[in-house]
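A.B. asks: Provided below are the primary sequence and the corresponding predicted coordinates.
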Amino acid sequence: MNVFPVILCGGSGTRLWPMSRGGFPKQYLKLTSDCTLVQQTAQRLSGITDIARPIVLTNNEQRFLVAEQLRQVGVNPSSIVLEPVGRNTAPAIAIAAMLALQQSPDAVLLVLPSDHVIGNESAFVAAVNAATRLAHDRYLVTFGITPTEPNTGYGYIRTGANLIDGTSAYAVDSFVEKPNAETAQRFVSEGNYYWNSGMFMFAASTYLEELRRHEPEMAAHAEQALKAAKLDNDFVRLDAEAFSACPNVSIDYAVMERTERASVVTTSDLGWSDIGSWSALAALGHGDENGNTLLGDVMTDTMTNSYIRAEHRMVAAIGLDNVVIVETADAVLVAHRDKAQDVKKIVEALNASGRQESVTHRRVVRPWGSYEGIDQGERFQVKRIVVSPGAQLSLQMHHHRAEHWIVVRGTALVTNGETEVLLTENQSTYIPVGVTHRLMNPGKIPLELIEVQSGAYLGEDDIVRFEDTYGRVATA
């Protein structure tokens, strides 16, 4: 197996707020099917010959999220690498190349963002097969998408000489930054410009050779970060000091725009989208007779050309054209489709004001399951907690709050100070302030309970952990 998929999962996906957030970005959402985007990315690899188990790169906060989502679709990565800080794609791919070479001196990397949609998977496999031939000839390959419009949100690739007769494999003449509208229209008219998809394929050794030539400092720090890495259960924790010293540079700037071995495989029927905005997602939908894409509990009257998504409650819309409406449990976005890219301004304002709606949903995923805020007021807070079968929370204590637990479904094994008790449906327990406690689900079905917190301070940082299955630091 020489083809090593590299799935990049570190993005924050704020352009699809309020569904995509810093702590739960778009790659983990079911936006276009019953599978999340990262699950779709992993599943489409099955049609490629000589494929190895994927190498996944993510961050510490998302490690259990990506591991669980891949487990759900039967994908077992060879490595899940945790980046201590974001340093863009070039250092991350260098780490993946080094890991692949540990398994095979002839390793070829297929680098895939985790948040793209590809509608035609047979065309994807054909493009990968063409790129494999170039990679074996020591070319660094990117995948170019035939533009369907003069889009100013993508970088472009201008093709040069054909490299393999009868194929869509070309040398790269030049990479072009995101153009203005007039330039983008010219690119589409000329016909030899393609969108830069952000997907790549090359021999691991070729990439490292080019990286050491053009970014020797980055290559050296990445090598040291992996050499000093620590294994944490199924995760590879890169050395923070060494990896942080890597320049924050994309693969495009570090290598692809500087190498003499850049090539591109072009395709017109991939059905590709990076879902860079709500407008882009709306374009993927199948509109009704009025051009509307309606998802969830939605009622409309005289609505046209609009995308409306209800995640939590009924949404009614009347008399609007060309709008995006997205409803979640704690936020609603209403925007003109032409202004959907500007959602980032809302996210920036939320961050500046210290609000959490840009980072977390009302339902917060944890390695043991999830919790969801139901109600809160002065000196009290109510949560719905779900614990996965066989999972357990940390052994912990709170300085400022007491907790009442009421089991709604399943079985709870509760450590409460020196006492251990088994609770079933409709049974409850009380955890006083300062008492060490733990919650475990010993059953075969999810444990659901209601937690009522009371006290002077109810922040998630009032947790002192003594033991933890998941190796977390003393934060929620």
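C.D. replies: Sure, I can see it. Keep in mind the model is a prediction, meaning the values are calculated, not measured.
A.B. asks: from here on, contacts and neighbour counts on C-alpha atoms
C.D. replies: OK.
A.B. asks: pretty sure residue 205 is touching residue 99, no?
C.D. replies: No: in this structure residue 205 lies outside contact range of residue 99 using Cα atoms under 8 Å: 11.1 Å.
A.B. asks: how about the helices of the protein, start to end?
C.D. replies: All helices of the chain, identified by DSSP state H, fall at 37-43, 63-72, 89-103, 121-136, 181-190, 204-214, 216-227, 240-244, 251, 278-284, 343-353.
A.B. asks: list the buried residues in the third one.
C.D. replies: For helix 89-103, a neighbour-count test (16 or more other Cα atoms under 10 Å) marks 89-101 as buried.
A.B. asks: reformat those residues as TSV; add distance to residue 141.
C.D. replies: As requested, the buried residues of helix 89-103 are arranged in TSV below (distance: Cα to Cα, whole Å):
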residue	distance to residue 141
89	15
90	15
91	18
92	17
93	14
94	15
95	18
96	16
97	15
98	18
99	20
100	17
101	18
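A.B. asks: what about versus this one:
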Amino acid sequence: MMAIIPVVLCGGSGSRLWPASREAHPKQFLAFTGDKSLFQDTLARVRGPAFDRPIVVTGSDYRFLVAEQMRAIGVKGEIVLEPMRRDSCAAIAAAAEIAKARDPQAIVLVLAADHAIPDIKSFLDHVARGAAAAEAGRIVVFGIRPSRPATGYGYIRPGATTAQAGVAEVAAFVEKPDQATAETYVADGYLWNSGNFLFRATDFLGELERLAPEIGRPVGEAVAKAARDLDFLRLDPEAFGRAVSKSVDYAVMEKTSKAAVVPSDFVWSDVGAWNAIWNLADKDENGNAAQGDAVFLDAENSYVHSPDRLTAVVGVEDVIVVVTRDAVLVVGREQAEKVKTLVARLSASGRKEATENLKVFRPWGSYDSIDQGTRHQVKRITVDPGCKLSLQSHFHRAEHWVVVSGTARITIDDKVGVYAENESVYIPLGALHRLENPGRIPLDLIEVQSGSYLGEDDIVRYEDIYNRG
């Protein structure tokens, strides 16, 4: 059997896991059950001789974060940038076109970047079953045997068995049910729709042309006209923008006669809300679980996410507490799905905490906001080894830099200096300047800004190796 090409869909905001997950740094890039992010865990599941280099489909805002997290675990692959969101079908179609160009007979495994599957061996056993059906021309979906009558998932009604062992035809896809209907579905042997797929690229694209040419044709054109930008492949925005926004279930899976399902027994979660994190976590004898520094007293079946500070909960049951540096969430476990509604309300009222983090990631590293007033702002800046910021200037602020650790090479107008730990430098208002890390360890420094305007848009870039505007 030829190597399978993994396709990882890496978009979405993960608002149900606020305040840890925000649009600027969504859940797929966060670690909830170990030291790797959900995205990195997804990539780790599809390493080895059975798999070819992955294709990751994401948005431009996440491109450097994707590249850095892939680099951190030693994975190389194609990073494809969507110009705008067009739901899952267009993203999958673009990846299928790229996979077909790599190998006309390519088998593609489509995975969401933000799902948790702890038992890798069992997962790979089910992929092998699905691959045999994909080679026979089927478009395969993985259907999870329900552990409970959940109302947050779509369901699949399996039909007759196919010629491939462990694979059934799809009799019907059904929408998310109410509680009573979900109980009936579970009793009748329905499966959760995991949203993960396996197929030959040519079979999927053929069905897309037949069933949804309003998606397939513009996406095909967007791939054909794609342009290279550093290590990324940018889909043509004009062509991609003409694709209809529709999920792959609506566009193809509910209409095709080639749909098949692998009834799957491996543990799976779409990590859709905080109660899902509690379900996945290791718990103490009272059913409590935590990530970070937490203390429980007379508490039961509760979860604390507090990576930056001690959080103590006393005398509570079935509660989730999430603590970040700028927000605290307290919610009943059974009400966790309502967090999405809360985030929408925060956004509508203009609260930046709804979407932005205090820690901001950049292609060269990151910065943390420590303190801010009307005419000053303090940041902690981390520059990765060998990286550098753009050559830039500011109209409205001056800056003071103090090196905390590592070595900084700093350009100020026509002078270049090297600064070590505990040394400082002043950047006058309007000066042309650049910060670089020439060393082999991260460079940490404290930046104090002062001036009449401190916004991130007060940056004029003259040279930028990351092709930012």
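C.D. replies: It's in. Small disclaimer: the values here were computed from a predicted structure and weren't measured.
A.B. asks: quick one: TM-score?
C.D. replies: Both chains were compared after superposition, and using TM-score structural alignment, normalised by the length of structure 2 their TM-score is 0.98; 468 aligned residues with a Cα RMSD of 1.1 Å.
A.B. asks: circling back: which of the buried residues of helix 89-103 of structure 1 sits closest to residue 320 of structure 1?
C.D. replies: Minimum separation from residue 320 of structure 1 among the buried residues of helix 89-103 of structure 1 (Cα to Cα) is found for residue 89, which lies at 40.6 Å.
A.B. asks: how about that closest one: what's its closest non-neighbour residue?
C.D. replies: Of all residues beyond its chain neighbours, the one nearest residue 89 of structure 1 is residue 250 (4.8 Å), with distances taken as Cα to Cα, 6 or more residues apart in numbering.
A.B. asks: tell me the residue in structure 2 aligned with that neighbour.
C.D. replies: Aligning on TM-score structural alignment places residue 250 of structure 1 opposite residue 247 in structure 2.
A.B. asks: does that match touch residue 85 like I think?
C.D. replies: No: the pair residue 247 of structure 2 and residue 85 fails to qualify as a contact (Cα under 8 Å) at a distance of 11.2 Å.
A.B. asks: now residue 63 of structure 1: closest residue in space that isn't a chain neighbour?
C.D. replies: With sequence-adjacent residues excluded and distances taken as Cα to Cα, 6+ apart, residue 63 of structure 1 is closest to residue 82, at 7.2 Å.
A.B. asks: and that neighbour, how far from residue 275 of structure 1?
C.D. replies: 25 Å (Cα to Cα, to the nearest Å).
A.B. asks: neighbours of the aligned residue in structure 2 for residue 109 of structure 1, how many?
C.D. replies: If you follow residue 109 of structure 1 across to structure 2 using TM-score structural alignment, you land on residue 108. Neighbouring residues of residue 108 of structure 2 were enumerated by other Cα atoms under 10 Å; the total is 30.
A.B. asks: what's near enough to touch residue 108 of structure 2?
C.D. replies: Neighbour list for residue 108 of structure 2: 4, 5, 6, 7, 96, 99, 197, 198, 199, 200, 201 [criterion: Cα atoms under 8 Å, 6 or more residues apart in numbering].
A.B. asks: from the residues you listed, which two are the most distant?
C.D. replies: By the measure Cα to Cα, 99 and 197 form the most distant pair in the contacts of residue 108 of structure 2, at 14.4 Å.
A.B. asks: structure 1: matching residues for the longest strand anywhere in structure 2?
C.D. replies: Under DSSP state E, the strand in structure 2 containing the largest number of residues is strand 303-314. Following TM-score structural alignment, the partner segment of strand 303-314 of structure 2 in structure 1 covers residues 307-318.
A.B. asks: residue 114 of structure 1 and residue 256 of structure 1, how far apart?
C.D. replies: With distances defined as Cα to Cα, the gap from residue 114 of structure 1 to residue 256 of structure 1 amounts to 20 Å.
A.B. asks: actually residue 32 of structure 1, not the one I typed
C.D. replies: Residue 32 of structure 1 sits 31 Å away from residue 256 of structure 1 when distances are taken as Cα to Cα.
A.B. asks: verify the stated contact: residue 196 of structure 2 with residue 110.
C.D. replies: Yes: at 5.4 Å, residue 196 of structure 2 and residue 110 qualify as touching, with contact defined as Cα under 8 Å.
A.B. asks: between these two, who's got more neighbours?
C.D. replies: A side-by-side neighbour count of residue 196 of structure 2 and residue 110, using other Cα under 10 Å, places residue 110 first with 23 against 17.
A.B. asks: so the more buried one makes contact with residue 10?
C.D. replies: No: no contact is recorded between residue 110 of structure 2 and residue 10 when judged using Cα under 8 Å, the distance being 11.0 Å.
A.B. asks: list residues touching both of the two?
C.D. replies: The contact lists of residue 110 of structure 2 and residue 10 share no entry, where a contact means Cα under 8 Å, 6+ apart.
A.B. asks: which non-adjacent residue is nearest the spatially most central residue of structure 2?
C.D. replies: The structure's structure 2 has its C-alpha centroid closest to residue 28; by Cα atoms, centre = their mean the separation is 3.0 Å. If the residues on either side of it in the chain are set aside, residue 28 of structure 2 comes closest to residue 114, at 4.5 Å by Cα to Cα, 6+ apart.
A.B. asks: separation between residue 467 of structure 2 and residue 459 of structure 2?
C.D. replies: Computed with Cα to Cα, the distance linking residue 467 of structure 2 and residue 459 of structure 2 is 14 Å.
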